[in-house]
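Participant: need the 3D shape of this:
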Amino acid sequence: PRPAQAPKSWTQSVREQLGKLDSAGLFYPAEAIARGLQGEAHVLLVIDEAGNVVATRLEQSSGHAILDEAALSAGRRLKSLPSDAPRQTVLPIRFRLK
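Facilitator: Sure, this is the predicted structure:
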């Protein structure tokens, strides 16, 4: 028998979900890429018992309104986070051009 897989931590789940948004073109705004904008926004997430984000608030700006809005949008799209997710946390969301 194969060993049981360890449950994902909430941080792993967040990274995976943000990666999927990025792959689908739903993370880094095309306009921001075209303008060469980069930055890091800090977003407060309020998470319910089911692991869903029920509220977001910008705690620290990236310096660019378009990236701040994208960070808030990404935070709102997080779903079904594992039970070890805190009820409130500040998540740094980085936008870096490759």
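
Participant: alpha carbons only for contacts and neighbour counts from here, please
Facilitator: OK.

Participant: could you show me where the strands are in the chain, in order?
Facilitator: Remark: strands assigned in the chain by DSSP state E are 39-47, 53-60, 88-95.

Participant: for the first one, the distance to its chain's centre please.
Facilitator: Read it as strand 39-47. 7 Å (Cα atoms, centre = their mean, to the nearest Å).

Participant: returning to what we had before: tell me which of the strands of the chain sits most buried.
Facilitator: Most buried of the strands of the chain, by mean neighbour count (mean count of other Cα atoms under 10 Å): strand 39-47, with a mean of 21.

Participant: which elements pack onto it?
Facilitator: strand 53-60, helix 65-77, strand 88-95 (3 or more Cα pairs under 8 Å, 6 or more residues apart in numbering; DSSP states H and E).

Participant: measure how buried residue 31 is and give me the count.
Facilitator: Applying other Cα atoms under 10 Å, we find 11 residues neighbouring residue 31.

Participant: among the helices and strands packed on strand 39-47, which comes closest to residue 18?
Facilitator: With distances scored as Cα to Cα, the stretch of these nearest to residue 18 is helix 65-77 (7.0 Å).

Participant: compare with the first, here's sequence two:
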Amino acid sequence: KISKEEMLANLNRQIEMASYEAALEEKRQAYAKRPKKRVLTSASTKRAADAAYLESWRRKIEYLGNLNYPNEAKKRRIHGELRLLVSINSDGTLREMKVLKSSGHRILDQAAMEIVRIAAPFSVFPPEIKQDTDILEIIRTWR
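Facilitator: Okay, the predicted model is just below:
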């Protein structure tokens, strides 16, 4: 025969397990809803649709970059190299930007970010990209 204490302990364990299972299910659902991200770099891009999107994006950025290069940097002959991460939503809107490696010159870092803001919005993802990607993260070295 099971004592009241044992029954109570078993009941408490069952309640605790149900609580853990509910929390786990909640985390599973949140994980399933998270946006699908992919990272593109010129070196890692293999799929034709990715390569075409990245090339179109690069051309637009370079064109606007040449038009909007800071006069102060030209006058002072400031040059540098920076790595920038640009996150784009599937509708082409700019999600976020982050300097991964500074050029060492604030004027160049800010100019690169301003050029991306001017260039946005970007092209809507084509169906080949949209089918498995909600957010594209483009990592580019600016020279």
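
Participant: quick one: closest of the helices and strands packed on strand 39-47 of structure 1 to residue 19 of structure 1.
Facilitator: Among these, helix 65-77 sits nearest to residue 19 of structure 1 (Cα to Cα), with 10.4 Å.

Participant: which strands and helices sit next to that closest one?
Facilitator: So helix 65-77 of structure 1, by 3+ Cα pairs under 8 Å, 6+ apart, packs with strand 39-47, strand 53-60.

Participant: residue 78 of structure 1 contacts residue 53, doesn't it?
Facilitator: Yes. Counting by Cα atoms under 8 Å, residue 78 of structure 1 does reach residue 53; the two are 6.3 Å apart.

Participant: tell me which of the strands of structure 1 lies nearest to residue 22 of structure 1.
Facilitator: Residue 22 of structure 1 lies closest, by Cα to Cα, to one member of these: strand 88-95, at 10.3 Å.

Participant: any idea how far that closest one is from the middle of the chain?
Facilitator: Taking Cα atoms, centre = their mean, one finds strand 88-95 of structure 1 lying 6 Å from the centre of the chain it belongs to.

Participant: likewise for stretch 57-69 of structure 2?
Facilitator: With Cα atoms, centre = their mean, you get 21 Å for stretch 57-69 of structure 2.

Participant: contacting residues around it?
Facilitator: By Cα atoms under 8 Å, 6 or more residues apart in numbering, the surrounding residues in contact with stretch 57-69 of structure 2 are 111-112, 115-116, 118-119, 122-123.

Participant: for structure 2, which helix is longest?
Facilitator: helix 4-33 (DSSP state H).

Participant: what range does that helix cover in structure 1?
Facilitator: Counting by TM-score structural alignment, helix 4-33 of structure 2 lines up with no residues of structure 1.

Participant: show me what residue 75 of structure 1 aligns to in structure 2.
Facilitator: Residue 75 of structure 1 maps onto residue 116 in structure 2, by TM-score structural alignment.

Participant: with residue 11 of structure 1 instead?
Facilitator: In structure 2, the residue paired with residue 11 of structure 1 is residue 54, using TM-score structural alignment.

Participant: likewise for residue 41 of structure 1?
Facilitator: Residue 41 of structure 1 is assigned residue 82 in structure 2 as its aligned equivalent, the criterion being TM-score structural alignment.
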